[in-house]
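Colleague: Curious how this folds, go ahead:
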Amino acid sequence: MRNKVTKAIFPVAGLGTRFLPATKSVPKEIMTLVDRPLVQYAIDEARAAGIKEFIFVTSRGKSALEDYFDEAPQLEQTLRKAGKTELLEILKSTNMDSGEIAYMRQHKALGLGHAVWCARRLVGNEPFAVMLPDDVIAAEKPCLQQMVEAYAETGGNMVAAMEVPSDKTNAYGILDIGEDMGAMVSVKGMVEKPKTGEAPSNLAVIGRYILHPNVLRNLNRIKAGAGGEIQLTDAIAAEIGTEKGVYGYRFRGQRFDCGSKAGFLQATVAFGLARDDLRDDLETYLHELLAARKAAE
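Modeller: Coordinates of the predicted model:
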């Protein structure tokens, strides 16, 4: 019987320089998308997929992220006294039990592969997920849950994938497809940020992975690749052609790149319009804004 995926690594050591000056004092991962921090969307998605152990790879200056998942007795007491039970329940849903969450420091910014490698002792010899909170995915069934269900059939290593425009392939890890089976593809090669015109396909890897522990062993041997960093893509690619193999999974949903300002704004509008309590006011404002812009042209 295939081992269940119950552990997830969240690499959150980045400095978030694209969001300066906000990230001078606030970790990017707790910047709010509507009324929830980015990282909360990732945690909720992981829980829906059956994840029980949450491993955060952090760096200096991320203490606010750790505090976010801790209990806030004074705030809870204030809400309880005020009879604000609904807000109290929302607050409690952000708490993480002792032993459920762990923090590892990445002392040097050596890339995503190195960040994942930092958590190797907590993962052990089990399959594990990797989730990048910058990638927020709106989906009827959460993306990682879709992948876990597909993984139960295939095992091995699985990366979330989506079609991107040909002129954008140089910004992603791109899959060289072996067999295309619809939602699932077998992978015969992976290229990290290929030069324009040299990509083997337009199927890009985005920030959700289910990996066999062999990938951690591969990271022990890998030297710095693209950009002088240790690339997770290289460690996964080393599993191509092995018994475990590598698969790409075309998830159902819309991905927002919240690591960019434009993507963050797009996600804010999309998630706001999806909320019953915000939709009418936001739609009215957007229509008025567009009408005013057209009138001014």
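
Colleague: contacts, neighbours, all on C-alpha from now
Modeller: Noted.

Colleague: Show me where the stretch 51-200 of the chain has its strands.
Modeller: In the stretch 51-200 of the chain, the strands defined using DSSP state E, counting those that start in this stretch lie at 53-58, 101-105, 128-131, 135-138, 157-163, 173-180, 184-192.

Colleague: Take those strands and lay them out in a markdown table including mean neighbour count.
Modeller: Below are the strands of the stretch 51-200 of the chain laid out as a markdown table (neighbours: other CA atoms under 10 Å):
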| stretch | mean neighbour count |
| --- | --- |
| strand 53-58 | 22 |
| strand 101-105 | 16 |
| strand 128-131 | 23 |
| strand 135-138 | 22 |
| strand 157-163 | 23 |
| strand 173-180 | 19 |
| strand 184-192 | 21 |
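
Colleague: Quick check: which of those strands is nearest to Ala296?
Modeller: Evaluated with CA to CA, the strands of the stretch 51-200 of the chain place strand 135-138 nearest to Ala296, the distance being 33.9 Å.

Colleague: That closest one - contacts with which helices or strands?
Modeller: helix 38-48, strand 254-257 (3 or more CA pairs under 8 Å, 6 or more residues apart in numbering; DSSP states H and E).

Colleague: Following up with a second sequence; could you model it the same way so I can compare the two?
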Amino acid sequence: MSSRKPIRKAVFPVAGLGTRFLPATKAIPKELLPIVDRPLIQYAVDEAREAGIEQMIFVTGRGKTAIVEHFDIAYELETTMAERGKSLDVLESTRFTPGDMITVRQQVPLGLGHAIWCARAIVGDEPFAIMLPDELMVGSPGCMAQMVAAYHEVGGNLISVLEVPREEVSSYGVITPGAENGALTEVLGLVEKPPVEEAPSNKIVSGRYILQPEVMRTLEGQGKGAGGEIQLTDAMARMIGQQPFHAVTFAGRRYDCGSKTGFVEATLALALEREDMGREIRAIAERLLAGG
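Modeller: Modelled structure (predicted):
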């Protein structure tokens, strides 16, 4: 057994305005938009639970209270369903044990690094996970479970990465790779959106992190970076060389649900895999593609 502190807490930055999806997100948080019949945030929370994470920390902003409501007990709904003889199993994954869901407010939109820093008092002196719900990671085991397993091997800080065609690297954060051992790659540096010809690799950072609590102190004294925001990438880059830092190449699929095309792709892909609708969805897709 590993003597390392277990990863018990996960931070979900959910304060963004979701402007790409307006007008749908005018009154509904983008994290509650459904992929088939589950909100985006639910996929991330289920992934965290599978990895053994116990406490979910939502960094919210104004207008995001519906996320908290989603994970609360809905007495009227549950009572009505029970009276009608309907199973409540479908709601099981939306419930938390009291105390296992915590929210903090990011009052000012100062970037991802600032959002993570807002959770510093709850994280305390423990290593913790960060999960960006816009990145829908589909795999078995899930992405965070793969990362937790890697963490027990090497400790320190970890980020999930995916390999993309080299011509796409300038849209992402990219790692400078060191020694490789299976799915693990030593991280020697991080570059945000490099020109294709200058990219140190084709391994992009993909929205899942396990970080040591020292990152909070790094963020504390950090000035604004790209876009006038406090960047998490900058803080992580400063920790390279001070603590072990590895990338885990995710064995699975990633859908960028922060974009409309990625959102539709994820909805179609997951619907096609469903036993209760896959065959019907495939027939509909084929008919639409044929112009019928």
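
Colleague: Report the TM-score for the pair.
Modeller: Structural agreement between the overlaid chains, expressed as a TM-score with TM-score structural alignment, normalised by the length of structure 2, amounts to 0.97; 290 aligned residues with a CA RMSD of 1.0 Å.

Colleague: So what's the gap between the helix or strand containing Thr261 of structure 2 and the chain middle?
Modeller: Assigned by DSSP states H and E, Thr261 of structure 2 falls within helix 260-273. When distances are taken as CA atoms, centre = their mean, to the nearest Å, helix 260-273 of structure 2 is centred 17 Å away from the chain's centroid.

Colleague: List the buried residues for that helix?
Modeller: Along helix 260-273 of structure 2, the positions that meet the burial threshold by neighbour count (16 or more other CA atoms under 10 Å) are 262-263, 265-269, 271-272.

Colleague: For the corresponding residue of structure 2 for Lys7 of structure 1, which non-adjacent residue is closest in space?
Modeller: Using TM-score structural alignment as the criterion, the counterpart of Lys7 of structure 1 in structure 2 is Lys9. Nearest residue to Lys9 of structure 2, sequence neighbours excluded (CA to CA, 6 or more residues apart in numbering): Gln55, at 4.8 Å.

Colleague: can I assume that neighbour is in contact with Ile7?
Modeller: No. Taking CA atoms under 8 Å as the definition, Gln55 of structure 2 is not a contact partner of Ile7, at 9.6 Å.

Colleague: Map Glu140 of structure 1 across to structure 2 for me.
Modeller: By TM-score structural alignment, Glu140 of structure 1 lines up with Ser140 in structure 2.

Colleague: residue contacts, its match?
Modeller: Neighbour list for Ser140 of structure 2: Gly252 [criterion: CA atoms under 8 Å, 6 or more residues apart in numbering].

Colleague: mind listing what the closest residue to Gln146 of structure 1 other than its chain neighbours touches?
Modeller: Counting by CA to CA, 6+ apart, Gln146 of structure 1 lies nearest to Phe251, which is 7.0 Å off, once chain neighbours are set aside. Listed by CA under 8 Å, 6+ apart, the contact set of Phe251 of structure 1 reads 143, 146-147, 160-162, 183.

Colleague: which other residues reach stretch 210-221 of structure 1?
Modeller: By CA under 8 Å, 6+ apart, the surrounding residues in contact with stretch 210-221 of structure 1 are 5, 113-114, 116-117, 120, 123-130, 147-148, 151, 156-159, 230, 232, 235-236, 238-239, 244.

Colleague: can you rerun that using 7 Å?
Modeller: With contacts defined as CA atoms under 7 Å, 6 or more residues apart in numbering, stretch 210-221 of structure 1 is touched by 113, 117, 120, 125-130, 156-159, 235-236.

Colleague: Report the buried residues of the lengthiest helix in structure 1.
Modeller: As far as residue count goes, and with DSSP state H defining each element, the longest helix of structure 1 is helix 279-296. Of the residues in helix 279-296 of structure 1, Arg279 count as buried by neighbour count, 16+ other CA under 10 Å.

Colleague: what about Tyr209 of structure 1, which SS state?
Modeller: Three-state assignment for Tyr209 of structure 1 (DSSP: H, G, I helix; E, B strand; the rest coil): strand.

Colleague: Please look at it and Ala160 and confirm they touch.
Modeller: Yes. Contact between Tyr209 of structure 1 and Ala160 holds when scored by CA atoms under 7 Å: they sit 6.3 Å apart.

Colleague: show me what contacts Gly111 of structure 1?
Modeller: Taking CA under 7 Å, 6+ apart as the contact definition, Gly111 of structure 1 lies against 229-231.

Colleague: Shared with structure 2, which of those?
Modeller: Mapped onto structure 2 and checked by both residues aligned by TM-score structural alignment, their matches' CA atoms under 7 Å, the contacts of Gly111 of structure 1 keep the contacts 229-231.

Colleague: When you filter those residues down to buried only, what's left?
Modeller: Of all the kept ones among the contacts of Gly111 of structure 1 considered here, the ones buried according to neighbour count by 16+ other CA under 10 Å are 230-231.

Colleague: And the kept ones among the contacts of Gly111 of structure 1, which is closest to Leu278 of structure 1?
Modeller: The nearest one, if we look at the kept ones among the contacts of Gly111 of structure 1 relative to Leu278 of structure 1 and count by CA to CA, is Gln231, at 40.4 Å.
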